[in-house]
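J.: got a sequence here, can you build the structure:
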Amino acid sequence: MKWCNDSDKEKGNEYLITPTNTPKAIINLTEGIHTIKCPSCSHNMEVRDQGGIHGLPAGVKFDPNDQEILEHLEAKVVSDVCKLHPLIDQFIPTLQGDNGICYTHPEKLPGVSKDGQVRHFFHRPSKAYTTGTRKRRKVHTDDEGSETRWHKTGKTRAVFAGGGAVKGFKKIMVLYTNFGRQRKPEKTNWVMHQYHLGSNEEEQDGELVVSKVFYQTQPRQCGTSIIRDPP
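T.: Reported below is the predicted structural model:
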């Protein structure tokens, strides 16, 4: 799914652009009323704003692909009001400081559960140490020294723009427990895909990135790894 704002204020329309093989659904944001046109039968449905938040019908799923995720990130980074959807902070909240992804167990992140649903977050990675370039991945250390941390798996993958140029990169991580004190690390079902912009495979310290986090509810049908892209 991809969002775009109409810069013509006189039209007062905001377009929800569905994939290219489906019709467009037009949402009219005039005087606090949404006119939602069914892309199948063209029936108009009016929905009033509540609390200043532009709601969407139940069942609308936010499931952007890799390219669209980077488009949302780019619009957020440059604060492009034409490209940045006014509801994006509802779908991709920003996590900061001690509430960040690499400081908090994923099951404690807002809106995250073990139901297999994907949740997206803007956040800023930080260095593990004051010197060096290693990023912080440790989530928790218990009194016995056992650690819970994100572990990168596989290669960093390039994400290409429509013209074929590299727009950014994607890393896949899996949460492990029992790191430290010569214990055998145990793989959990928590998975994270992290995206950043630019032509460098490594994100910069403090750079705004976007990650999607989910709990893998079913084993993969092909291969033994749980780190492949969700269907």
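J.: from here on, just use CA atoms for contacts and neighbour counts.
T.: Will do.
J.: excluding its backbone neighbours, what's nearest Lys127?
T.: Take Lys127 and drop its neighbours on the chain: the residue closest to it by Cα to Cα, 6 or more residues apart in numbering is Lys135, 4.3 Å away.
J.: ditto for Gln117
T.: Closest residue to Gln117 apart from its sequence neighbours, by Cα to Cα, 6+ apart: Phe214 at 6.0 Å.
J.: if I look at that neighbour, how far off is Asp89?
T.: As for Phe214, its distance to Asp89 is 19 Å (criterion: Cα to Cα, to the nearest Å).
J.: between the two, which one's more packed in?
T.: Each of Phe214 and Asp89 has its neighbours counted (other Cα atoms under 10 Å); Phe214 has more, 22 against 14.
J.: to check against the first, give me the structure of this:
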Amino acid sequence: MSNNFELGTTENINNNEEDDEELLNSFPAGYRFKPRDDELVLFYLKPKLLNLRLPPNRIRDVELYHYNPQQLIEKYGSYGEEEWYFFTPREKKYRNGLRPNRTAGDGYWKATGADKILRSESHEIGYRKALVFYKGKPPKGEKTDWMMHEFRLKDPPAKLSQDEMRAFPPNSMNTLSSPRSKETTLRQLRV
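T.: This next block holds a predicted model:
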């Protein structure tokens, strides 16, 4: 797979969210920010981890696990209708462990099923994990209809110095879907 990305400067390159929002809101009715899974990984997550400028988008940097889904939608509802996109640090549950911490507000996210391998031009580029939100404390939480998909790169950039790693912790990208209902059973809902 050819690498179409050039490593940028070590300075943090932030898109101007207000300019992005103005541009995206100028599109005619019917246009939506709805990238495919491989596009999310290649054109948003990978450049974000390489500290490159992103195309205009509706992805917000949020400490996702500080909120339950309803709080996120109340705060960021204008950025989506049935799906919302976020970059968030992937924190470990235990200091020396590998398991991610998925507690969130008054509940927790629980993984469902195996990771889906994402491909571009037959090359493995990343993974998508499905999660469901449970209210309460594990293992006796109450399952809700909130779903989330977590996207990760197969080979995250390793060229960051220790200082850069502290400034830009490894991120994952998440899409959050509104609660499933009978009216939306034929629509793909992603979190």
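J.: picking that back up, map the residue nearest to Gln117 of structure 1 across to structure 2 for me.
T.: The alignment partner of Phe214 of structure 1 in structure 2, by TM-score structural alignment, is Ser177.
J.: show me where structure 2 has its helices.
T.: In structure 2, the helices defined using DSSP state H lie at 17-25, 37-39, 46-49, 69-76, 162-167.
J.: what comes up buried for the longest one?
T.: In other words, helix 17-25 of structure 2. Leu24 (16 or more other Cα atoms under 10 Å).
J.: which residue is the nearest non-sequential neighbour of the corresponding residue of structure 1 for Tyr67 of structure 2?
T.: Taking TM-score structural alignment, the alignment pairs Tyr67 of structure 2 with Thr104 from structure 1. Distances taken as Cα to Cα, 6+ apart place Val139 nearest to Thr104 of structure 1, at 5.6 Å, with adjacent residues excluded.
J.: and the one you found, what's its match in structure 2?
T.: Match for Val139 of structure 1 (TM-score structural alignment): Ala104.
J.: and for its match, the neighbour number?
T.: Residues lying near Ala104 of structure 2 (other Cα under 10 Å) number 19.
J.: quick one: contacts for the residue nearest the centre of structure 1?
T.: With distances taken as Cα atoms, centre = their mean, His120 lies nearest the centre of structure 1, 2.9 Å away. Residues in contact with His120 of structure 1 (Cα atoms under 8 Å, 6 or more residues apart in numbering) are 91-93, 210-213.
J.: next one: Thr177 of structure 1
T.: By Cα under 8 Å, 6+ apart, Thr177 of structure 1 lies in contact with 146-149, 185-188.
J.: same check for these, but in structure 2.
T.: Counting by both residues aligned by TM-score structural alignment, their matches' Cα atoms under 8 Å, those that remain in contact in structure 2 are 148-149, 185-188.
J.: before we move on, the earlier item: over in structure 2, see which of the contacts of His120 of structure 1 survive.
T.: Counting by both residues aligned by TM-score structural alignment, their matches' Cα under 8 Å, structure 2 reproduces these contacts from the contacts of His120 of structure 1: 91-93, 210-213.
J.: dump the residues you listed to TSV, plus neighbour count.
T.: Formatted as TSV, those follow (neighbours: other Cα atoms under 10 Å):
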residue	neighbour count
Phe91	13
Ile92	20
Pro93	15
Val210	24
Ser211	21
Lys212	18
Val213	24
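J.: just these now: which is nearest Leu70 of structure 1?
T.: Val210 (8.0 Å; Cα to Cα).
J.: grab the nearest non-local neighbour of the closest one.
T.: Phe122 (4.4 Å).
J.: count the neighbours of Tyr65 of structure 2 for me.
T.: 20.
J.: hmm, I was thinking of Thr112 of structure 2
T.: 11.
J.: swap in Val191 of structure 1?
T.: Neighbour number of Val191 of structure 1 under other Cα under 10 Å is 26.
J.: contacts only, for the closest residue to Tyr103 of structure 1 other than its chain neighbours.
T.: Nearest non-adjacent residue to Tyr103 of structure 1, counting by Cα to Cα, 6+ apart: Val139, 4.7 Å away. Applying Cα under 8 Å, 6+ apart to Val139 of structure 1 gives the contacts 101-105, 147-150.
J.: again, 6 Å this time
T.: 102-104, 148-149 (Cα atoms under 6 Å, 6 or more residues apart in numbering).
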